[in-house]
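K.L.:
Predicted model and sequence below, questions to follow.
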Amino acid sequence: MTEVVFAEGWDAPLKQTAAPLEWTNLLALKAAADEYYAQNGALLTPTRANLYRALELTSFAATKVVILGQDPYPDANKATGLAFSVGQNENWRRDSLAAIADLVERNESGTLNSGDLTSWAQQGVLLLNTRLNHRNAAVDQHTQVVDRTLNWPLLTRLILQALNQRTEPVIFVLWGNDALTLEKYLHNPQHLIIRASHPSQMSRRRPLHKGKVKAFDRSQTFRKIDAWLAQQQQEPIIWTN
């Protein structure tokens, strides 16, 4: 039986997309992540069990929408392995997720009743962070510093490149400058790219690149997704959770 490296259904397209040295480096990344968590698990978020959860819940073949985040939450009770999702945390209406919930409602796409976005992932929304781990705020003092120990951008890039090569159309949602830097890997015309500023409190009302990229609050992201899926005659995403 072949061992699953990252997640069932993802290993084959990743290996096919990667150059031989890149695949070797991906295997080294997996091994390094295993060792890093074995030695420092209490200092890291999300838990090791949730590290590849985005890929486990949304397969390569099932991916219809990619929403690209940045880093996992540094709080262990919020980091779920899904970008922007905070699970069943009672205080979920904060910062980025609050802005996302507001936009879903204003776009007449539904209502978020919790901060758990698992149902989105199960419907084909890949909630992918560009880096898959952070430091645990409860036990680590340097939580504001991005943890660059592991080469997660290699995995993120290859995921996007693999999806870019798919013949089935995908919607790529790029919120914020970090996500926008990865647009260069998305060049096939059958896909849709939605650009906006990041939904954080500091950025949600601020357009980017001299107004060429809309502010998150005015991006109509969910209305655009709904319309495009209908145009492609695909099943809609039920955003209400």
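P.N.:
Done, it's in.
K.L.:
hey, let's count contacts and neighbours off CA atoms from now on
P.N.:
Will do.
K.L.:
Can you list the buried residues in the lengthiest helix in the chain?
P.N.:
Taking DSSP state H as the criterion, the chain has its longest helix at helix 20-40. Counting neighbours by 16 or more other Cα atoms under 10 Å, one finds that the buried residues in helix 20-40 are E22, W23, N25, L26, L29, K30, A33, Y36, Y37.
K.L.:
My guess is the fifth one contacts T149. True?
P.N.:
No: under the criterion of Cα atoms under 8 Å, L29 is not in contact with T149, lying 10.3 Å apart.
K.L.:
ok, E105 - contacts?
P.N.:
E105 makes contacts with T111, L112, as judged by Cα atoms under 8 Å, 6 or more residues apart in numbering.
K.L.:
What's the separation between it and T221?
P.N.:
11 Å (Cα to Cα, to the nearest Å).
K.L.:
mind checking how far the nearest residue to N129 once chain neighbours are set aside is from T240?
P.N.:
Nearest residue to N129, sequence neighbours excluded (Cα to Cα, 6 or more residues apart in numbering): G69, at 4.3 Å. G69 sits 20 Å away from T240, going by Cα to Cα.
K.L.:
Below is structure B, check it against A:
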Amino acid sequence: MGPVHTSDPPDSDALFELEPSPAEAVGFAELALRPLPDLVAPDWAEALVPVEGQLRDVLAFLGREVAEGHAILPQPSNVLRAFRQPLSAVRILIVGQDPYPTPGHAVGLSFAVDGATRPIPRSLANIYKELDADLGLPPRVHGDLSRWADQGVLLLNKVLSVRAGEAGSHRNKGWEAITAAAISAVANRVRADGTPAPLVAILWGKDAGAVQPLLGSTPVIASAHPSPLSAARGFFGSRPFSHANRLLREQGDGTVDWELPPLP
């Protein structure tokens, strides 16, 4: 696939908008049979064609996991949530590892949790502490990061599912090839004049840092992970949010308003 151009407006009517009640939610096995444009935004569907087979295989694997009695997170309607926003709208890439394994937490966006979750995960609490120190924005009691996603912040885990209560259980099951293709697609976008589309990558921790070879010339902000085990070893004080805005401005793409609403 060649570079993805960002000059054409997205067809928002075609976005994957599965937001049913839990009783009406489709299963992973059914998702595996749906056309790719029904699962993700149209330009993401084009970008992910080279790994469509792998995506269907992973979704079918999740269907088998459920059939065997395993609880899988996030729910089917959110497993591809990171790809609902158009590829053409991505301005910031924040890479995570895999979903939170605590039931009710994972929502399909890296580091985010359901808006009703209390308390929020400690890594996210540390992200809020750094946001306050960097930009003076008060920490929130909720973990709904959808306002960031709405502004073109792609919150992408390298692995998009997990067994409940079993952290890392879906690593090396096929997701890595899909998310690597997605990261490459983001980094290879060009504008109509042939220049690179604006993008800044934020990579926290060694696992996220491993994707840097996929990013080409994309400006990268790298530091320690915000986990309580490592945040004091380089995450605190790294000022990723102001640095990202400065790099966006240098690329002529304005800034992200990182402030979240007091309540979701």
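P.N.:
Happy to help now that I have it. Note that the structure is predicted; figures quoted are calculated from it, not measured.
K.L.:
that older thread, mind giving me a markdown table with the buried residues of helix 20-40 of the first structure and columns for distance to A162 of the first structure?
P.N.:
Output for the buried residues of helix 20-40 of the first structure, formatted as a markdown table (distance: Cα to Cα, whole Å):
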| residue | distance to A162 of the first structure |
| --- | --- |
| E22 | 13 |
| W23 | 13 |
| N25 | 16 |
| L26 | 14 |
| L29 | 18 |
| K30 | 18 |
| A33 | 22 |
| Y36 | 26 |
| Y37 | 27 |
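K.L.:
Looking only at neighbour counts, state which of G69 and T240 of the first structure leads.
P.N.:
Counted by other Cα atoms under 10 Å, G69 of the first structure and T240 do not tie: G69 has more neighbours, with 23 against 16.
K.L.:
doesn't W175 make contact with that one?
P.N.:
Yes: applying Cα under 8 Å, one finds G69 of the first structure in contact with W175, separated by 7.5 Å.
K.L.:
Next, please give the residue ranges for the helices of the stretch 51-200 of the second structure.
P.N.:
Per DSSP state H, counting those that start in this stretch, the stretch 51-200 of the second structure carries helices over the ranges 52-67, 122-135, 146-150, 175-187.
K.L.:
To L87 of the second structure, which of the ones you listed lies closest?
P.N.:
helix 175-187 (6.8 Å; Cα to Cα).
K.L.:
That closest one against the first structure, how far on average?
P.N.:
Between helix 175-187 of the second structure and the aligned residues of the first structure, the post-superposition mean distance stands at 0.7 Å (mean Cα distance after the TM-score superposition for the first structure).
K.L.:
Can you check which part of the first structure the helix or strand just after that helix sits on?
P.N.:
Downstream of helix 175-187 of the second structure, the next assigned helix or strand under DSSP states H and E is strand 200-204. Aligned using TM-score structural alignment, strand 200-204 of the second structure spans residues 171-175 in the first structure.
K.L.:
buried stuff in the matching stretch?
P.N.:
Using 16+ other Cα under 10 Å as the test for burial, stretch 171-175 of the first structure gives I171, F172, V173, L174, W175.
K.L.:
surely the last one meets S203?
P.N.:
This means W175 of the first structure. No: applying Cα under 8 Å as the test, W175 of the first structure and S203 come out as separate, 9.8 Å apart.
K.L.:
overlap in contacts of those two?
P.N.:
Residues touching both W175 of the first structure and S203 (Cα under 8 Å, 6+ apart) are S197, F216.
K.L.:
How are the strands of the first structure distributed by residue range?
P.N.:
Ranges of strands within the first structure are 44-45, 65-69, 125-129, 134-135, 171-175, 192-196, based on DSSP state E.
K.L.:
Need these in a markdown table (columns: distance to L55 of the first structure).
P.N.:
Output for the strands of the first structure, formatted as a markdown table (distance: least, Cα to Cα, whole Å):
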| stretch | distance to L55 of the first structure |
| --- | --- |
| strand 44-45 | 17 |
| strand 65-69 | 11 |
| strand 125-129 | 7 |
| strand 134-135 | 18 |
| strand 171-175 | 16 |
| strand 192-196 | 20 |
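K.L.:
And the residue nearest to N129 of the first structure, what's its match in the second structure?
P.N.:
Aligned against the second structure by TM-score structural alignment, G69 of the first structure finds its counterpart in G96.
K.L.:
quick one on the thing from earlier: can you list contacts of the match of strand 200-204 of the second structure?
P.N.:
64-69, 180, 183, 191-199, 216, 221, 225.
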